[in-house]
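> okay, here's the prediction I keep looking at, along with the sequence it came from:
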Amino acid sequence: MATRDGEEGECLAQHVRPRIAGGLSVAAIAVAVLGACSVGPDFVRPTPPAGNDYTREQLSASTVAADNEAQSFTRGAEIPADWWTLFKSDQLNTIVQQALENNPTLAASEASLRASQDNLRAGYGVFFPQIGAEFDATRARSAPLRNGLQTPGSIFNLITASGSVSYLLDVFGGKRRTVEGLRAQADYQRYAEKAAYVTLSANVVNTTIARAAYAAELVATEQLIELEKQQLAATEAQVRSGTAAYANVLSVRSLIAGNQALIAPLQQKISQTEHLLATLEGLLPSEARLPEIDLSSLALPTDLPISLPSDLVRQRPDILSAEAALHIASANIGVATAAMFPSIALNGTYGAGGTSFGNLSADSFRFWSIGPSITLPLFQGGSLWYGRKAAIDAFQQAQANYRQTVLTAFAQVADALNALDHDAQALQAQVEARRDADIALHLLQLNYRAGMVRYLDVLVADVQFHQATIAYFQAVAQRYQDTVALFVALGGGWWNVQASVSKGDAP
């Protein structure tokens, strides 16, 4: 986007030769025609990127089936504003709802938005006449000697009441550009508030998933410990009967102790996720009462809407915030350019003064003035010139920031799409590994009781099954969280919140 240097001069040159008609003065005509001139560039929204793909490889219609579920992709479909309801968990919906209602960060973003909107309303005041009134009542003693008079001084009262009206002629559009910048600032805060909304909902869902996964790992570890205690009892019986060495008992006890050592770190992780959820909900950790959510109770969203790339730049709050910042920088160029041109205002004052309230109405005590004022910035030491250049540099910086934001957004969508495909492959491998480890452990336990295998083989199978179970839960949680990442990368569906509210489904 160019800054259109020299257009201001062209705008003036086009209007300095009007024909004088009807007795109008040159000044009046100049004011009328210059009102249509507005310095600085007119902002144009950046063009959306071309193409319909996020990745170099063509996006498949669905992922591979993992744990008996595949996720399909639908191009151009709408993302629901309450996308977390696709996990089909009433407990999860309750946690997200409370966070959206009570989170301090979101409340701060909403307050910042209201402040920017009020600043915009205040900025519109420059387009109206400024009317003021003044009343002064003083008692003073004169000193005629200061004026070269030899007369004695006197004490007197002076009462003045006056009203004034001023109107700034926005000939070169500086005030309009200022208000344009305030409007863009309000847009920036609006999209920042939407970004806080999307980020908060994603953090709540991801933390809830992590908490459920840690809880599942904890239960699996405790169940394994109980199984190992049963094996310990069987091993001790074999030692007493003389069919097994005492070293086998020590091995089982060591394995149990090692697994018991995993309990405390898992409990700590669960506590941390609960404290984080309490913070996101705007509560103290001691006040939070979080519902228990089992990982298996969460449903995997299988029909995933994929926005078109041309729509993504009009949906993601961070891209729209960067666009608003670009608009602010564009308007600031106009403000800095207008400061280099004359400032014209119309002023009027009417009032009365006297030594008492009674003579304020006398004609001899009344005063008034009316007329235009023009301020010409003849020499400012280069400050106005370089101020405008700095505004242009800031605009170019905002352009680069906008482009970087778009590139980052597209990369995040591509990462999420690839991750879901890889998650499905990894999860299916973990499903098979866990199934095989479970069968192997069961067979070895039977053979060990029959005295056909060494207990070392059973211990190895125990460890393999436990590791496969933990890896399975982690793969499930990763698939859920990457699904959340896709919804967030596509913008979070905040633009559909109004339609959802009308149906009574969204917060």
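In hand now; what should we look at?
> can we go C-alpha only for contacts and neighbour counts from here?
Will do.
> can you get me a residue count around residue 87?
The burial count assigned to residue 87 is 18, neighbours taken as other CA atoms under 10 Å.
> tell me the contacts of it?
Neighbour list for residue 87: 298-301 [criterion: CA atoms under 8 Å, 6 or more residues apart in numbering].
> among those, which are in helices?
Using DSSP state H, no member of the contacts of residue 87 falls within helices.
> residue 72: which of the residues you listed is nearest?
Distance from residue 72 was checked for each of the contacts of residue 87 by CA to CA. The minimum falls on residue 301, at 9.2 Å.
> export the contacts of residue 87 to JSON lines and tack on neighbour count and distance to residue 119?
Below are those laid out as JSON lines (neighbours: other CA atoms under 10 Å; distance: CA to CA, whole Å):
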{"residue": "298", "neighbour count": "19", "distance to residue 119": "45"}
{"residue": "299", "neighbour count": "13", "distance to residue 119": "45"}
{"residue": "300", "neighbour count": "17", "distance to residue 119": "45"}
{"residue": "301", "neighbour count": "19", "distance to residue 119": "42"}
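> what is the nearest of those residues to residue 34?
Closest approach to residue 34 among the contacts of residue 87 (CA to CA): residue 301, at 59.2 Å.
> just to check, that closest one is in contact with residue 84?
No: counting by CA atoms under 8 Å, residue 301 stays clear of residue 84, with 9.1 Å between them.
> ok, structure two:
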Amino acid sequence: MKILYATTLALALAACAPAPVRQPPAVPLADSFRDIPAGWADATASAPQLPADWWHLYQDPQLNTLEQQLIANSPDLGSALARYRQAQAATGVARAAQAPTLGASLNGQRDRQSDLRPLRGATSPAEYNSGTLQFDLGYEVDLWGRIAQQVSAGVAQEQAAGADLAAARLALQIQLADTLLALRGADADLQLLRDTEAAYRRQAELITRRHDGGTASGLDLARAETQLESTRSLLRQRQAQRSVQEHAIAALVGANAASFSIAPNDGGAFVTPVLPLGVPSQLLQRRPDIAAAALRVAAASDQLGVARSALFPSLILGASGGVQSSDFDRFARASNLFWAVGPTLAVNLLDGGRRKAQIAGAEASLDEAGQRYRAVVLTAFQQVEDQLTLLDNYAEAAKSDHLAAAAAKRALELATQRYDQGAASYLDVVTAQTAYLQSRRSELDLTTRYRQAGVQLVKAIGGGWNGG
């Protein structure tokens, strides 16, 4: 009979043992990335991780300084760090359930009994003192692994919060670099517009003299003034955009926009390095958001185990003891000691289906976490391919833009020469001026977008996160 009882108990414990943590769902992987820019063949090998201070690859001292200011002063990064500390504290709370609890209470009072109290003894005084010093010790035996799974879920959530912190840090660093590149693009555009405005002003002054001398028409003068004022308008608009970008950088690095400024720089020295892409499977270990999603699948799996363990009884080992007396003067005497010790086995026999509903909810949460993981991974691959496509096509487009700008410059020179010779109208000059300015601005804009795509690729491959 004893052997049968032991066997039955062992089988019951085995049946109620915690289920293994479910792994994230599989996501189809390609053998390699597709639209790799020319000259980036070596980047597809087993690539090393980017350094934590990846922005040094861009060889820009101002970017280095701003990134350090962001790390030290960013309020958004500070709030992300606070969320991580909250997750750490929550894990500490979960771990505390694995340890015994000890409580103490001290009570002293003057009591009066009702004269008609049921079962009151004939010699029982109407008024008396009551003093109690009591200690309570409790420990829940984790028969079904419920507490262990709660701790495991808490640890996974804490690690996910750490990965969230890394993702937030990387996103802010990328946003800073991207905005600085946009500002550098604005500086280059502003310099072009200033040079163009100066050239148009000289041209308008020349046309004015010719008009006053009777060799240029009022239509030519009106067209020249239109070009000049339109360019001045573009100059002011671009300056406003540049100021807004400067304010955005101030907010990112935790500075007051009213006292923050960045000296103009056309960004000519900014480089776009070849980044270590690796193969698609490496991306799963290189991005903090993917790691966070996988850890939340593990946490949801543990929470499902916690919900299932609620179907089984809980065993609590308890003990209490202390001193109790009605005489405060003789309170601390050995004869006033009391104690009690013994286990408590508790089981919920009827709950209206609450535990089954909790299990169903936990299963749905696990499914949701798995689908979120799939979405994060698929989005990660999309982002890498997006930036590779942009880099590849922007590089080719830049060649065409450069040739177009050169051709537009020649057209402007020829139109101006023909106008001076009286062989063309000033409308030809204005048309050529407009085309040249547009082609140069397009060339500068494409350069900025190419550089921004390179920075966004850093984010897409996980930056310098190493899983720590």
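Right, received. Where do you want to start? Because the structure is predicted, anything quoted here is derived from the model rather than measured.
> which one of the contacts of residue 87 of structure 1 sits closest to residue 205 of structure 1?
residue 298 (11.0 Å).
> which residue packs closest to that closest one, ignoring adjacent ones?
Closest residue in space to residue 298 of structure 1, ignoring its immediate chain neighbours: residue 87 at 5.4 Å, by CA to CA, 6 or more residues apart in numbering.
> the one you found and residue 299 of structure 1, how far apart?
5 Å (CA to CA, to the nearest Å).
> quick one: contacts for the residue nearest to the spatial centre of structure 2?
Centroid-nearest residue in structure 2, with CA atoms, centre = their mean: residue 168, separated by 3.0 Å. Contact criterion CA under 8 Å, 6+ apart gives 77, 80 as the residues in contact with residue 168 of structure 2.
> what's the match for it in structure 1?
The equivalent of residue 168 of structure 2 in structure 1 is residue 196 (alignment by TM-score structural alignment).
> just how off-centre is the helix or strand encompassing that match within its chain?
Residue 196 of structure 1 is part of helix 174-241 when elements are defined by DSSP states H and E. Its chain's C-alpha centre lies 19 Å from the corresponding centre of helix 174-241 of structure 1 when counted by CA atoms, centre = their mean, to the nearest Å.
> after that helix, next one along is what?
For helix 174-241 of structure 1, the following helix or strand on the C-terminal side (DSSP H and E) is helix 246-260.
> mean per-residue distance, that next one to structure 2?
Its matched residues in structure 2 lie on average 1.2 Å from helix 246-260 of structure 1 after superposition (mean CA distance after the TM-score superposition for structure 1).
> buried sites along whatever helix or strand comes next after that helix?
Once helix 246-260 of structure 1 ends, the next helix or strand along the chain (criterion: DSSP H and E) is helix 263-280. Within helix 263-280 of structure 1, the residues that count as buried by 16 or more other CA atoms under 10 Å are 266-267, 270, 273-280.
> what residues does the helix or strand just after helix 263-280 of structure 1 touch?
Scanning the chain past helix 263-280 of structure 1 towards its C-terminal end, the next helix or strand to appear is strand 303-306 (assignment: DSSP H and E). Contacting residues not belonging to strand 303-306 of structure 1 are listed as 71-79, 490 [CA under 8 Å, 6+ apart].
> now tabulate those in CSV and tack on distance to residue 441 of structure 1, secondary structure and neighbour count.
Conversion of the contacts of strand 303-306 of structure 1 to CSV gives the following (distance: CA to CA, whole Å; DSSP: H, G, I helix; E, B strand; the rest coil; neighbours: other CA atoms under 10 Å):
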residue, distance to residue 441 of structure 1, secondary structure, neighbour count
71, 32, coil, 19
72, 36, strand, 16
73, 39, strand, 17
74, 42, strand, 13
75, 45, strand, 13
76, 48, coil, 12
77, 46, coil, 13
78, 47, coil, 14
79, 45, coil, 20
490, 44, coil, 25
